[in-house]
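Chemist: dropping a prediction and its sequence here:
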Amino acid sequence: MSTPTRVYIARLAGVTVFDPNGDQVGRVRDAVARLRPTQRPPEVVGLVAEMPMRRRIFLSINRITSIDADAVVLGTGTLNLRRFEKRPNELLVLQELLDRRVQIDPGGQPGTVVDVAMECSRGGEWGLTRVAVREQTGRLARRGHLHQVEWDRVRGLSGIADNRGTANLLAVLEDMRPADLANALQDLPDARRNEVAAALDDERLADVLSELPEHDQVEILAALDRERAADVLEAMDPDDAADLLGELPPPEQDVLLDLMNPDEADPVRQLLKYTPGTAGGVMTSEPVILPPDATVAEALARIREPQLSPAIATQVFVTRAPMTTPTGRYLGMVHFQRLLREPPAELLGGVVVNDIDPLRPTTPLPEITRRMATYDLVAMPVIDRNNRLVGAVTVDDVLDHLLPRDWRDRDTTLGPAPVEPALGGADG
């Protein structure tokens, strides 16, 4: 095996896995170690890799020909594409050991696990051999001296962890996209998942919640104190916040809405009034809205704002004042490609398109889907009976509601995955 004989596992998190042809298979998310009945350190039997569509599979250590901090390369053979499931005698190294409170012998110096190394023996067997432990010095544990010690010198690596922190696991997860982080959280035990979620800042947690199944969203929100829960709801897009609050009993909805800033709570209250499965029930109330005397240059600057999702940034909706929903009279919309073709000083009123009938809040989802497909649109306006813009339905809103309700759940697959026998080693 062309690889260092010692590899620190936290440094592998997120590293790309390639097949023998150089094609990307997925990314490393953890290492799997098998506990032994003796006092010997656990044997590393493979890695967990995340493939597209959030499927996590097991890669036997015997299949890996090269492993380092830049890439993991597989040898010849086929992959077992079954979803990975941990066995009772196995340990997920990063998930279960990072941030664990331990003691270093001799002397019982307390500390926190920040990484674990695996090493390859002369016989080709990989095992967990060394542990990087940060001394715990009062409340400044992260500033203590870093020790790299043999596995058998660390007490507290087995059994149920008590009072763990989250700093080191968050460091491993920090570069993940919100959808991938949501997927990683679903692998954690409930208590650990809630600890990690609570340690995220409001914006990051808001993004992650919108990628989780409804039952996980509710459980994480319930684990927060109400003031913090209200802050996170404020950081969410109004339609996502409304969807989450819609899963709660009305009294709890009212408590959280009252704790939110009124400017953030009002659009959420409005969205909660609409019937699920209609344009009003799936729309966002904060599309890009500009007056007819705004210029093309101003519109392009607006859609460049980094906080806008790609679907929202594709269309600029033109209305009379006021510019917040419900707006003044709706005039039409301009696609960003049209903006790119017009002179920067051109007024939006001169390039606006209004030949497609807007949706009504009561328009059902099947009709929305047909109309968006007919006109090849990724966003459509929603107007009320007074011709005021109240929101916009985007293609991601439609997809979220067309897919099965539990499509984000890790235990749900959207279709059969091919299963082929893995070559060599345990198959996890």
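Modeler: Looks like it came in fine.

Chemist: going forward, measure contacts between C-alpha atoms and count neighbours the same way
Modeler: Noted.

Chemist: and stretch 93-103, end to end?
Modeler: 18 Å (C-alpha to C-alpha, to the nearest Å).

Chemist: my error: substitute stretch 74-85 in the last question.
Modeler: Across stretch 74-85, first to last residue, C-alpha to C-alpha, it's 20 Å.

Chemist: which residues does residue 157 contact?
Modeler: Residue 157 sits next to 97, 100, 102 when contact means C-alpha atoms under 8 Å, 6 or more residues apart in numbering.

Chemist: okay, pairing it with this:
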Amino acid sequence: MASGSPRVFVSHLAGVAVFDPNGDQVGRVRDLVAMLRIGGKPPRVLGMVVEVISRHRIFLPMTRVTGVESGQVITTGVVNMRRFEQRATETLVLGELLDRRVRLVETGEEVTVLDVSITQLPARRDWEIDKVFVQRGRKGGPLRRGGEALTVEWSAVTGFSLEEKGQGAANLLATFEQLRPADLANVLHHLSAKRRLEVAAALDDDRLADVLEELPEDDQMEIFGKLKEERAADILEAMDPDDAADLLSELPEADKERLLTLMQPQDAAPLRRLLEYEESTAGGMMTTEPIVLRPDATVADALARVRIHDISPALAAQVYVCRPPDETPTGQYLGVVHFQRLLRDPPFTLVGAIVDSDLRPLPPDTPLYETTSYLATYNMVSAPVVDEGGHLLGAVTVDDVLDHLLPDDWREAAAHGVDEAWGVTDAR
């Protein structure tokens, strides 16, 4: 880029697409890597952390960046596909600099970092952080009312090299606001343990519940173990029952019972039922919240339920027809109506008239291999789980089954990728 190129604020780079010289997308920017320097010198920007296929993260040196403009990053040359590992001398710009409390050198006033900007040095391919966007006033979220925001030179602030306790996370989260829970979980996984806990503390309950469901077990337990009991109970209420039960099953019996007692009775009841079953059975894997309709409901009613945003695609693929009560365990289970059938019949048709009663349900003690065979045999993405009395207990979905078929560390392995397949060395 030319020396007169505009300044780029790093928050605008989060999630930006990265393209190779042929115009093919390589991945998306998830962070920048910088090296702090002594004497107030602006940090050198070493490169970008780019997320490629399967959430694998690589390091892209800034010397390979030929353009940062129009909402995209252009690279040149061969991209090194070895997974990124942060070194002790390196700092993640988005993950570790945003939300820091630093001081203005001139007045000693404490301010909060909202953003930083990078620029390319004249006649060179090196980049550095040149400006810091800060906010005066007490600690809080981005651009609080009454807090003056100003842009200053890097040398005008001090405190970046000190470890900060209780660092906020509002501005970091603002840069990743549009990420899906699985992608935000991947961001958290790559942060330091300290920063991971700070970000988790800043998430609202529903968002944290969604993210916890996507994290590796070690990260789950690390975050969950630091929550106050009252909030931990609220998070469990917001999680899908099967995921919440899996998390609870890892806790000591006394802690498990204490959290269940703190939960609302109507939310704790399905978790207690799920915990009665072996983890790798249909009963242990099922969710207790499938779409349940009475036989006198219409196709229009069913489609309205299927359209609810919070219902996963696997659960939305069919509705289960039962006698009252509608909550699991239900009254007598009558059968299933598949989504395609709902699309073929008039809206006023009663679901009781088009129910598929030939497909046998699964008993709750069905082992994993039989559940897998059932879904494969009947080309199903979800299957009903019914007790001996004919009551619907829940539904086991294909994603629940995959969680148990894949290795325990599959989330982490997917995030890291397979280094040996590339046989290359780190470019730094």
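Modeler: Received the coordinates, thanks. Computed from a prediction, not measured in an experiment: that's the story for all the values here.

Chemist: the stretch 151-300 of structure 1: strands as residue ranges?
Modeler: Remark: strands assigned in the stretch 151-300 of structure 1 by DSSP state E, counting those that start in this stretch are 154-155, 289-290.

Chemist: in structure 2, which residue is most central in space?
Modeler: Structure 2 has residue 181 as the residue nearest its centroid, 2.6 Å off, counting by C-alpha atoms, centre = their mean.

Chemist: hmm, residue 209 and that residue touching each other?
Modeler: No. If you go by C-alpha atoms under 8 Å, residue 181 of structure 2 and residue 209 don't touch, sitting 9.2 Å apart.

Chemist: before we move on, back to that, residue 353 of structure 1: which of the contacts of residue 157 of structure 1 is nearest?
Modeler: residue 97 (57.5 Å; C-alpha to C-alpha).

Chemist: thinking again about what came up before, tell me which of the strands of the stretch 151-300 of structure 1 is the most buried.
Modeler: strand 289-290 (a mean of 24; mean count of other C-alpha atoms under 10 Å).

Chemist: the strands in the stretch 1-150 of structure 2, which residues?
Modeler: Under the criterion DSSP E, counting those that start in this stretch, the stretch 1-150 of structure 2 contains strands at 8-9, 17-19, 25-35, 44-51, 57-61, 65-69, 72-75, 91-92, 101-104, 110-120, 127-135, 149-153.

Chemist: ok, and what's touching the fifth one?
Modeler: Applying C-alpha under 8 Å, 6+ apart, the set of residues contacting strand 57-61 of structure 2 from outside is 46-52, 79-84, 415-417, 427-428.

Chemist: ok, of those residues, which come out buried?
Modeler: Among the contacts of strand 57-61 of structure 2, those buried by neighbour count (16 or more other C-alpha atoms under 10 Å) are 46-52, 80-84, 415-417.

Chemist: circling back to that earlier point, can you list the strands of the stretch 151-300 of structure 1 in TSV and add distance to residue 219 of structure 1?
Modeler: Formatted as TSV, the strands of the stretch 151-300 of structure 1 follow (distance: least, C-alpha to C-alpha, whole Å):
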stretch	distance to residue 219 of structure 1
strand 154-155	33
strand 289-290	35
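
Chemist: next one: stretch 247-264 of structure 1 to chain centre, how far?
Modeler: How far stretch 247-264 of structure 1 lies from its chain's middle: 24 Å, per C-alpha atoms, centre = their mean, to the nearest Å.
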